[in-house]
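*Asks:* sequence-free structure coming up:
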């Protein structure tokens, strides 16, 4: 079987965080996932450092990314 059924396959954590920031902005991202690295002096670098060490937070970020992709797909069909 070629490829993976995992929609996150091949995506870096940096690409995921960057896409979320472009779509939601830091303020909305910090509201949706309440972690300091999104709310206080946010940056992609500080977020990556935290998310790589914190599996529960990374899982929330990945889940929000998948939600964002579904929303984008729905918008594209409309």
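*Replies:* Yep, that arrived. Bear in mind that the values here come from a model prediction, so they are computed numbers and not experimental data.

*Asks:* contacts and neighbour counts: CA atoms only from here.
*Replies:* Fine.

*Asks:* Which neighbouring elements make contact with the lengthiest helix in the chain?
*Replies:* Taking DSSP state H as the criterion, the chain has its longest helix at helix 55-77. Counting contacts by 3 or more Cα pairs under 8 Å, 6 or more residues apart in numbering; DSSP states H and E, helix 55-77 packs against helix 13-32, helix 44-53.

*Asks:* And here is the other one:
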């Protein structure tokens, strides 16, 4: 049974979905400009990015924060 997580806006969203949607929105070059990690700069792919992000918590946090800032209206990073 799944538990409800009302304070977690990323609950139920797969990391692959986050990377794919950000890539569609910004492109690899745009992602590399916003988050300075090699998996977005050198021969980028969703598969290689997921492998790196699953092993690197600080990078995953940055990607998740960018996703929230880009696609949600009720996030703490968005000014308005």
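*Replies:* Looks like it arrived, so ask away. Note that the coordinates shown come from a computational prediction; the quantities given were computed from them, not determined experimentally.

*Asks:* re the thing from before, who wins for proximity to residue 71 of structure 1 among the helices and strands packed on helix 55-77 of structure 1?
*Replies:* Closest approach to residue 71 of structure 1 among the helices and strands packed on helix 55-77 of structure 1 (Cα to Cα): helix 13-32, 10.7 Å.

*Asks:* okay, and the closest one goes to which residues in structure 2?
*Replies:* Using TM-score structural alignment, helix 13-32 of structure 1 corresponds to residues 15-34 of structure 2.

*Asks:* Check stretch 56-64 of structure 1 too.
*Replies:* The alignment places stretch 56-64 of structure 1 over residues 58-66 of structure 2 (TM-score structural alignment).
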